[in-house]
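Peer 1: below: sequence and its predicted model.
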Amino acid sequence: MKTEKNSMLKWIVIGVFAIVVVVAGIIIYNNKSHIDELSNQNADLNMTIEERDSLVNEMANTFDEIEENLTFIREKRSQLVLDQAEGKQDQKKVLVADIKLMNEMLEESSKKIDELEKQLKSSGIEIKSFRNKIAKLSESIKQQDENIQVLKTELEKRDYQIAEMDLQIEKMDSQMVVMETDLVVKADSIKNANNLIAEQDSELNKAFFTSGSFDELADNGVLTKEGGFLGIGKSKTIKEDFNETYFTELDKRNTNYFPLFVKKAKIITEHPDSSFRFIEEDNLITYLEIENPEEFWKVSKYAVVETKQ
């Protein structure tokens, strides 16, 4: 009886131990699965953190690059001077090159902003501060782009104004050429007119003088005797076809004295007595003085003086 009890107790102990072992195995198995799950979750979390850190670093670097670009553009734009008044072609080339550079930098920054948006969206990581930063940078890029467009518009406007000025200058140059040509023509006309007037004036004031004995004047085809009867009472007069070459040409405006140095002198041509006189010195008539040239030459532009030694 006692032996049976011991045997039964032994099997009970074995059964309890087996149950304990089974329960312990189950507990250990469950804990291991949970640990594996926690390990996997931890690995995923670490990967997510690494991806986030990588994204954060990449975005921070991109932010720095964009801000550097925008700072450069702001400074560059403040240095630009749109002064084309003097039409400096070299300055215009610099302005165009600077505007092109700023446009390229803005386009590059815009592309980087788009890439950041895509990366942030595809990562599944929501970082509010980054979205705010992206929004501010996008607005800044938009503002700078508007400023650049204003610069381009102003440059195009000034180019148009310069082109208009060039056309006006070209037109004025053409007008100046025409005016200069007209002035030359008018100057030539005035010169020719003045020459003609001078010639006419000189012709109008041209006079002729000659003197000598009757025989000299007659022999040289200047004087002749006309009228009378049988050679008596003939008067001395200038020939109708007198010899002009025996006269001295003069300008009656500035010739008022004719040297004679003879004992006797008589004017054959017709001149008012009040317009002239003979000047005598040392019993000689030294010269003929014309006191009133206008009156003296009024009747004839030829003066003939007969002299006797």
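Peer 2: Received, thanks. Numbers count the residues shown, from 1 in each chain.
Peer 1: only C-alpha atoms from now on, for both contacts and neighbour counts.
Peer 2: OK.
Peer 1: where's residue 177 relative to residue 114, distance?
Peer 2: 61 Å (C-alpha to C-alpha, to the nearest Å).
Peer 1: at which residues are the helices of the stretch 151-300 of the chain located?
Peer 2: With DSSP state H, counting those that start in this stretch as the criterion, the stretch 151-300 of the chain has helices at 214-219, 293-296.
Peer 1: now find how far off-centre the first one is within its chain.
Peer 2: Just to be clear, that refers to helix 214-219. On the basis of C-alpha atoms, centre = their mean, to the nearest Å, the separation between the geometric centre of helix 214-219 and that of its chain is 80 Å.
Peer 1: quick one: buried residues of that helix?
Peer 2: Buried residues in helix 214-219, counted by 16 or more other C-alpha atoms under 10 Å: 214, 217-218.
Peer 1: and which of those is nearest to residue 88?
Peer 2: Set against residue 88, the nearest of those by C-alpha to C-alpha is residue 217 (83.7 Å).
Peer 1: residues in contact with the nearest residue to that closest one once chain neighbours are set aside?
Peer 2: Computed as C-alpha to C-alpha, 6 or more residues apart in numbering, the closest residue to residue 217 that is not its neighbour in sequence is residue 223, at 5.5 Å. With contacts defined as C-alpha atoms under 8 Å, 6 or more residues apart in numbering, the neighbours of residue 223 are 214, 217, 236-239, 242.
Peer 1: this is the comparison structure:
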Amino acid sequence: MRKILYFVAALVVMAGIASMSSCKKDKAEVAKVNQDSIDNLALTDSLATIRAEKDTLAALMMEVSDGMNQILDMQNQMSVENLNSDSPDKKIQLRNNILAIQQGIVEQKQRVAQLEKRLKQSTNYSDAMKKQIASLKQQLDHQESIINSLTAQLQAAHVTIKNLNTKVDSLNTENAHVTSAYNSASARAQEETQRANNLVNEMNVCYYVVGSKKELKRQKIIETGFLKKTRVMEGDFTQSYFTKADKRTLNRIALHSKKAEIMSRHPSGSYVIEDEGGQKVLKITNPSRFWELSNYLVVKIK
């Protein structure tokens, strides 16, 4: 009986040992699986980081390439001929484009510096990446150099244009002075012409009156008496009774009478008195001679 008990106890101990051995083995396998998972996750993160950095590099290279194309287009626009012929609005647009590209270059340089710093701190900084970073830096430096040159050209063009504007302003001022002087001289000439015209008009003013003997005596234009020679306008005659006219245009006076006699002094041969429809008409045939002795014409009618 005692032998049986020993045998059973031995079996129990052996089973326990086997169970403990199996548990230890399972724990080791679990630990190994966990470590493999951690390693896989770390590898995945590393690959993701590498891809992200490569994508960042590629994007930067694309941006720098696009920026270079913009600069080349701007170089073509900023030829000497275009700068001299372009409007002020066009030059302002060019200046704004240059400022935008300058700001873009600064930002791209900052991003390249940050990326380079991250790469140097990691184990993913391969020779290929180093070359790409160096190429980006070189391209950005080259772009910055071109932009500085374009800025200098634009400033030089602005100075030239400013100088031209100054000359134009000076010419405009001088022209204004000349125009003012011309206008003053023209005004003076017009005044002189007007005075001359007025003088000529005054020299060609003439006066005539047509009236009966009674009317003419009443206006003191003629003076007569018994056995006394008729005198014309030797006293204080009535000036307003005369009609004012122009010697150059007065060549015909309708007398509205069947009989007429000129009382004032006018050379014979410089006029005629004719009948028209039973009425007398005075026609001045030679105005310069007719008015050379007197500017007043007195005609007595019956």
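Peer 2: That came in fine, so what should we check first? As the structure is a prediction and not an experimental result, all values here were calculated from the model.
Peer 1: would you pull the TM-score for this pair?
Peer 2: The TM-score (TM-score structural alignment, normalised by the length of the second structure) is 0.66; 253 aligned residues with a C-alpha RMSD of 3.8 Å.
Peer 1: related to what we said a few turns ago, got CSV for the helices of the stretch 151-300 of the first structure, with distance to residue 36 of the first structure too?
Peer 2: Output for the helices of the stretch 151-300 of the first structure, formatted as CSV (distance: least, C-alpha to C-alpha, whole Å):
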stretch, distance to residue 36 of the first structure
helix 214-219, 160
helix 293-296, 145
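Peer 1: distance of the aligned residue in the first structure for residue 69 of the second structure from residue 68 of the first structure?
Peer 2: Matched by TM-score structural alignment, residue 69 of the second structure corresponds to residue 75 in the first structure. Summarising the geometry, the distance separating residue 75 of the first structure from residue 68 of the first structure, computed by C-alpha to C-alpha, is 11 Å.
Peer 1: neighbours of the alignment partner in the second structure of residue 245 of the first structure, just the number please.
Peer 2: Residue 245 of the first structure maps onto residue 240 of the second structure when the alignment is built from TM-score structural alignment. For residue 240 of the second structure, the neighbour count with other C-alpha atoms under 10 Å is 9.
Peer 1: the stretch 101-250 of the second structure: strands as residue ranges?
Peer 2: Across the stretch 101-250 of the second structure, reading from the start of the chain, the strands by DSSP state E, counting those that start in this stretch fall at 205-211, 222-225, 228-232, 243-246.
Peer 1: out of those, which gets nearest to residue 10 of the second structure?
Peer 2: So among these, strand 243-246 is nearest, using C-alpha to C-alpha, at 168.0 Å.
Peer 1: so what secondary structure elements neighbour that closest one?
Peer 2: Using 3 or more C-alpha pairs under 8 Å, 6 or more residues apart in numbering; DSSP states H and E, the elements in contact with strand 243-246 of the second structure are strand 205-211.
Peer 1: have a look at how far, on average, the strand it packs on is from the first structure.
Peer 2: Superposed on the first structure, strand 205-211 of the second structure shows a mean distance of 1.1 Å to its aligned residues (mean C-alpha distance after the TM-score superposition for the first structure).
Peer 1: equivalent analysis for stretch 185-193 of the second structure, please.
Peer 2: Compared with the first structure after fitting, stretch 185-193 of the second structure has a mean deviation of 4.0 Å; criterion: mean C-alpha distance after the TM-score superposition for the first structure.
Peer 1: ok, the match of residue 245 of the first structure to residue 203 of the second structure distance?
Peer 2: 19 Å.
Peer 1: could you do residue 239 of the second structure as well?
Peer 2: From residue 239 of the second structure over to residue 203 of the second structure the distance is 17 Å, taken as C-alpha to C-alpha.
Peer 1: and what of residue 255 of the second structure?
Peer 2: Following C-alpha to C-alpha, the distance that separates residue 255 of the second structure from residue 203 of the second structure is 25 Å.
Peer 1: and those two? Which one has more around it.
Peer 2: A direct count of neighbours by other C-alpha under 10 Å for residue 255 of the second structure and residue 203 places residue 255 higher, at 20 against 12.
Peer 1: for that one, what are its contacts?
Peer 2: Residue 255 of the second structure makes contact with 210, 279-282, 301 under the criterion C-alpha under 8 Å, 6+ apart.
Peer 1: contacting residues for residue 208 of the second structure?
Peer 2: For residue 208 of the second structure, the contacting residues are 242-245, 296-299, by C-alpha under 8 Å, 6+ apart.
Peer 1: also residue 190 of the second structure?
Peer 2: Neighbours of residue 190 of the second structure in contact, by C-alpha under 8 Å, 6+ apart: none.
Peer 1: try it again at 10 Å.
Peer 2: When the contact criterion is C-alpha atoms under 10 Å, 6 or more residues apart in numbering, the partners of residue 190 of the second structure are 184, 196.
Peer 1: quick one: contacts of stretch 243-256 of the first structure?
Peer 2: Taking C-alpha under 10 Å, 6+ apart as the criterion, the residues outside stretch 243-256 of the first structure that touch it are 202-211, 217-218, 220-223, 276, 287-294, 296-297, 301-304.
Peer 1: filter those down to the buried ones.
Peer 2: Buried members of those, counted by 16+ other C-alpha under 10 Å: 205-211, 217-218, 221-223, 276, 287-290, 293, 296-297, 301-304.
Peer 1: residue 133 of the first structure: neighbour count?
Peer 2: Number of residues near residue 133 of the first structure (other C-alpha under 10 Å) recorded here: 12.
Peer 1: that one against residue 62, yeah?
Peer 2: No - look at residue 133 of the first structure against residue 62 with C-alpha atoms under 10 Å: they stay out of range, at 11.3 Å.
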